[in-house]
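Trainee: this one's structure only:
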């Protein structure tokens, strides 16, 4: 498609993705120079439509970006009042006291928020400063000028569903060019993947690790609601099958966020992360809370978990990657939004300084230095060994060893150095013949739900006349390789029921129901043959989250 003639528009900075990092960058650029031209391109139907996060927000990022945010009518009202942590068994629980936990695990001063609504508010702030924001504008290609990333192609429509070539109603989209391009696409973004591969940015760094986060919003009995209460659990139902845990956050309007995270380095290909989440809600502690309530929304997304040692080089000529495009989640804290905001601020300051100095399209090395040596790097370096300890030695060892290491890192010391992750999550998948099939209870329709019913509560939608945005590198692999070796795990790891195996034996076939896709990117990450490439659908498609 690179030969298509397109109109172009010139900006100082082009930002892909209206999440917390991209919007923070846009706001900071306009704070530094109101005359700077800045555009933000968002693939969702509106800002916030594709934003899903826990979320307990550490306000450090907002404090740095917008010090007066508390007086700006921000949708950040519910301060954490109670912090609970449990290890679950099949029918019971053990509470872990707060006092032995490292100080960084304390949620005092943090807020339970909808990051979708926070991003909508931030977009309003950005537009008030003169930032142009275009939702429904998927960025399908990067534009290069020699070796420099010079812009993106956005707003391409009308490709034929069968051939992928321009159809009768084809609209070529536009080239939006900038002195610098910021990629804030979230986890495993398609343009960031291209940049990382083209410029070999992962060389010398550990492979990125991921988790799959699934979340429901429930309206519960007001008598059971405890505004500002935060609860995290580990243990059952995952046990030794996989790492992960849950969160339950009590926000306004008698609602609770109920979430479940499964680390994607699990070995047993029979594991069904979505059904582990549904089974979790039948634990007595959770069932008692939810009984009599109703689920009002569902969604899922991948989470970057590799931490400090897995962050690739984040700059190349003309381009910088922000937030989850790099992987800035503090795994034990289950927090990354504050680091995303700080990364946007740092990238903006580096780009502003470069443009003011008359530079264009070079590498923003000052941004990378600030991320690794500043507040973000310090936050992530303290917890860099928790994930590899968990992966190598299990839950108990990670709690003990990771806790000791986090305490020591509080004083700038460690007994472990920096541990390695080793395999990618895809390579961690074992052969089906080596593991037992897991028997999952049938959803009851009250506390637990079948996958397709729940997907309806993500309000996802894609135009069926477009080409599938989930592309197989080799269409023969799902049935010819993944089915006999791994019992085709795409049937189970996808939290939206996108992938199906139909028939048996010689009649088996593989179906991709791309209309169901909630853009979590799990397939791109976990497929053991690395045969699935997630790309952006045409603009506006995907989930339409109300207040995730």
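Mentor: Cool, the structure landed. For clarity, every value in this text was computed on a predicted model and none was experimentally measured.

Trainee: going forward, measure contacts between C-alpha atoms and count neighbours the same way
Mentor: OK.

Trainee: show me the contacts for residue 377.
Mentor: 308, 371 (Cα atoms under 8 Å, 6 or more residues apart in numbering).

Trainee: And for residue 181?
Mentor: Applying Cα under 8 Å, 6+ apart, the residues near residue 181 are 13, 14, 15, 16, 149, 150, 151, 318, 319, 320.

Trainee: cool, and residue 308?
Mentor: 328, 377, 380, 381, 384.

Trainee: swap in residue 161?
Mentor: Residue 161 touches 464, 465, 466, 467, 468, counting by Cα under 8 Å, 6+ apart.

Trainee: Tell me if I'm right that the last one and residue 516 touch.
Mentor: This points to residue 468. No - under the criterion of Cα atoms under 8 Å, residue 468 makes no contact with residue 516, lying 11.1 Å away.

Trainee: just to revisit the earlier point, name the member of the contacts of residue 308 with the most neighbours.
Mentor: residue 328 (30 neighbours; other Cα atoms under 10 Å).

Trainee: Can you give me the separation between residue 405 and residue 383?
Mentor: 8 Å (Cα to Cα, to the nearest Å).

Trainee: sorry, back to before: which among the contacts of residue 161 end up buried?
Mentor: Among these, those scoring as buried are 466, 467, 468 (criterion: 16 or more other Cα atoms under 10 Å).

Trainee: The structure to be compared is supplied as follows:
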């Protein structure tokens, strides 16, 4: 098939904090050196920010470097942290407020801001466009484009207008090839191009397996008398401690009576009946959350995988023709529970590495990102936090957190070395080793069902398009997983995409692809790695507002 093509110096896949920061830095360097540079950012969401969901607590360190005058430029950092509390929830009724001195120092939030990361990305996009960057929302990258030297030479976008069988519908438009001297892959956690380039160039050779969590979030408007602007609350323990699962809850008070509330569940959990969505709904009934949310209105819902393996699992980020950056690589600081500022810094370093190659009239080489990374505060941050994820996986949230407090607050060095070499998909127990879990029915006031939650994500897919969730073995969910694990996708998916339905006495596996909010959890947690997430048509998926 003949496809149109467009050529750029740099193509960036993903308009998140890493991709947009890279774009801005590239154009700043070009302007300073008086060089012409063409930079293109493509974004699979219908708009910049429409697929962005994060807590989000924001450390402005990278933004200070990228735009020192961000305040006068109107960056949406409007709510500075005023109070910072951490609770251990021992059960569904009780809690212990942990003194600040017993909280790992990286988790302290003085000087940080409570933000909507989607709004920040929209602002970064405006700055990028003002600098001359071309941004194309609604374009999903289907696959990488390689040159004759096996270097990445750009990407091809998805076809638009195919039916479920793959046939061309009226108005069909083939994907276009975006050629590039360098390609930066910044899709966010568990990006499909990131997976492909890592496998092709063995970027993770000798590294620990990557680890992930799923973060679920809701945005609420609450009564004025219950709102405490600038309050940050983190929790650990109940309900996750009932199944020895690591993770924790959060509640951040923004301006205008808004509250972000959510739960992060590590995807190395073992109980096959565990449902991160239902754990989150149950958590909101604890007095720590209910006292704030009672009488409020839920405005939005979303979920997203989080890459949190840290330095042990960080792949080689440079490859022939480009770089893997941000959460697609895994630059989150797991102790701080923050990844936006580190994603931005990785994008800025990538821009500097690529610009050096372009300035020397080179193309499709492996940019020397590693030297810049090794001499940066980003490497220093990730090095200090290198053991935390494995530590919590091996010892649990309480003991792992206690050791982290001792190391960061007292010793100022690592006391123990930890590395978790078990991939998240290999950790599930079989159903014959556990008792089923039961969750209380949602009350429609604090807790809700999946259907009403997905509605609030304003997810949209053309139903008559090829299913973007690929089963490598279509029989495996019923023939193998149903007996061994009670088919866990029914529970780990936060959007009701996967169901086991019965008709005529026969059970079958059903995929409701139109519900998908692109969290990528299925691609990570499926115990046989049987589900492969691929991008649907550009513009599909959730349309988050204020998340």
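Mentor: On my side now, so go ahead. Note that the structure is a prediction, hence the values are computed from the model and not measured.

Trainee: related to what we said a few turns ago, could you single out the nearest of the contacts of residue 181 of structure 1 to residue 115 of structure 1?
Mentor: Distance to residue 115 of structure 1 across the contacts of residue 181 of structure 1 (Cα to Cα) is lowest for residue 16, with 17.7 Å.

Trainee: Matching that closest one against structure 2, which residue comes up?
Mentor: If you follow residue 16 of structure 1 across to structure 2 using TM-score structural alignment, you land on residue 13.

Trainee: what about its match, how many neighbours?
Mentor: For residue 13 of structure 2, using other Cα under 10 Å, the count is 28.

Trainee: go on, residue 109 of structure 1?
Mentor: 12.

Trainee: With residue 207 of structure 1 instead?
Mentor: 19.

Trainee: From residue 327 of structure 1, how far off is it?
Mentor: Counting by Cα to Cα - residue 207 of structure 1 and residue 327 of structure 1 are separated by 11 Å.

Trainee: Can you say which helix or strand has the residue nearest to residue 449 of structure 2 when sequence neighbours are not counted in it?
Mentor: Take residue 449 of structure 2 and drop its neighbours on the chain: the residue closest to it by Cα to Cα, 6 or more residues apart in numbering is residue 442, 6.3 Å away. Assigned by DSSP states H and E, residue 442 of structure 2 falls within no helix or strand.

Trainee: For residue 171 of structure 2, pull up the helix or strand it's in.
Mentor: Using DSSP H and E, residue 171 of structure 2 maps to strand 168-173.

Trainee: Give the other helices and strands that that strand contacts.
Mentor: strand 160-162 (3 or more Cα pairs under 8 Å, 6 or more residues apart in numbering; DSSP states H and E).

Trainee: against structure 1, where does the strand it packs on fall?
Mentor: Mapping strand 160-162 of structure 2 onto structure 1 (TM-score structural alignment) gives residues 157-159.

Trainee: so how much does that stretch differ from structure 2 once superposed?
Mentor: Once fitted to structure 2, stretch 157-159 of structure 1 is off its aligned match by 1.6 Å on average (mean Cα distance after the TM-score superposition for structure 1).

Trainee: Please state the offset of that stretch from the chain centre?
Mentor: Its chain's average C-alpha position is 27 Å from that of stretch 157-159 of structure 1, according to Cα atoms, centre = their mean, to the nearest Å.

Trainee: do stretch 53-73 of structure 2 as well
Mentor: 18 Å.

Trainee: where exactly do the strands run in the stretch 251-400 of structure 2?
Mentor: 258-266, 297-307, 318-319, 322-324 (DSSP state E, counting those that start in this stretch).

Trainee: So which of those is nearest residue 63 of structure 2?
Mentor: strand 322-324 (20.3 Å).

Trainee: Give the aligned range of the closest one in structure 1.
Mentor: Using TM-score structural alignment, strand 322-324 of structure 2 pairs with 319-321 in structure 1.
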